[in-house]
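# Next come a sequence and a model predicted from it.
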Amino acid sequence: MVGIAGVFWVLWNTRNNACFKNIKPASPFGVVRLLCFWLNLWSILQKKEADRNLLRWGTRLVEQVAKEVFEVARGWHPLRQQIAQ
């Protein structure tokens, strides 16, 4: 449930920033990294050590898969995007 809440939290905040503050995400990978940041932070609040470790493991897995999807499979790299701008 924490993971699902984290996804909705990050998407909601990203959307609100884009709509109301005109701050658009620089890349989709940045949104995933923000999600991983919040989930790692929220893992501290878990009562059971096993739940904390599972949440941290999940965030590492999500970040690794996102990196492969955006950087390797699609040829997208955050530094290249910044240099091109």
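Noted; the coordinates are in hand.
# Going by C-alpha atoms from here, please, whenever you check contacts or count neighbours.
Will do.
# Spatially central, which residue of the protein would that be?
V32 (2.2 Å; C-alpha atoms, centre = their mean).
# surely it meets V65?
No. V32 is beyond contact range of V65, at 10.0 Å (criterion: C-alpha atoms under 8 Å).
# show me the contacts for the residue nearest to the centre of the chain.
V62, E63, A66 (C-alpha atoms under 8 Å, 6 or more residues apart in numbering).
# I'd guessed the last one sits against L35; true?
No. A66 lies out of contact with L35 (C-alpha under 8 Å); the separation is 11.2 Å.
# The two: who's more crowded?
Using other C-alpha atoms under 10 Å, the more surrounded residue of A66 and L35 is L35, with 22 against 18.
# how far away is that one from R80?
Relative to R80, L35 is positioned 22 Å away (C-alpha to C-alpha, to the nearest Å).
# Structure two is appended below for comparative analysis:
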Amino acid sequence: MDKVLPVVGGLAGLWTASKIIPVMYRWELIPGVASEEWWARAKTIRYDHYTEGIVYSPYDTGEPIREMPEECRGKMLLKQRRGGWKLQSEMEE
């Protein structure tokens, strides 16, 4: 029994890993490893938008948002010369 249980446990672990690791790969949960879908999407990303003021949204809709949403205007925190922070909307008033 002392020799059989470790073998059974190892086989159960291998079977579980064979079911879980492909899902982790596809969902990009393995650090430092990217799936084929990620590489295909990375080829379509344009990295020259840094001067155009792209507003990043939490969802990838395929087309970047180029205008600031109205509810976000004036919400940037600005550091003051004498210390402290103020909202951009407070500075414009």
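Looks like it arrived, so ask away. Only a predicted model underlies this, so the values are computations on that prediction, with no experimental measurement involved.
# What would you report as the TM-score here?
Overlay of the two chains. TM-score (TM-score structural alignment, normalised by the length of structure 1): 0.27; 33 aligned residues with a C-alpha RMSD of 3.5 Å.
# check contacts around the closest residue to N53 of structure 1 other than its chain neighbours.
Spatial nearest neighbour of N53 of structure 1, chain neighbours left out: S43 (7.8 Å); criterion: C-alpha to C-alpha, 6 or more residues apart in numbering. By C-alpha under 8 Å, 6+ apart, S43 of structure 1 lies in contact with D51, R52, N53, L55, R56.
# could you pull out the strands for structure 1?
Counting by DSSP state E, structure 1 forms no strands at all.
# So which residues of it form helices?
Counting by DSSP state H, structure 1 has helices at residues 2-20, 28-43, 49-67, 78-84.
# Return the most buried member of these.
For the helices of structure 1, average neighbour numbers computed from mean count of other C-alpha atoms under 10 Å are highest in helix 28-43, which has a mean of 18.
# Next, the angle from that helix to helix 49-67.
Interaxial angle of helix 28-43 of structure 1 relative to helix 49-67 (axes from the mean of the first three to the mean of the last three C-alpha atoms, to 10 degrees): 180 degrees.
# Distance from helix 28-43 of structure 1 to the middle of the chain?
The chain centre lies 3 Å from the centre of helix 28-43 of structure 1; the measure is C-alpha atoms, centre = their mean, to the nearest Å.
# now it against helix 2-20, angle please.
Using the same axes, to 10 degrees, helix 28-43 of structure 1 lies at 130 degrees relative to helix 2-20.
# Make sure G6 of structure 1 is actually in contact with F37.
No. Contact criterion C-alpha under 8 Å: G6 of structure 1 and F37 do not qualify, at 9.7 Å.
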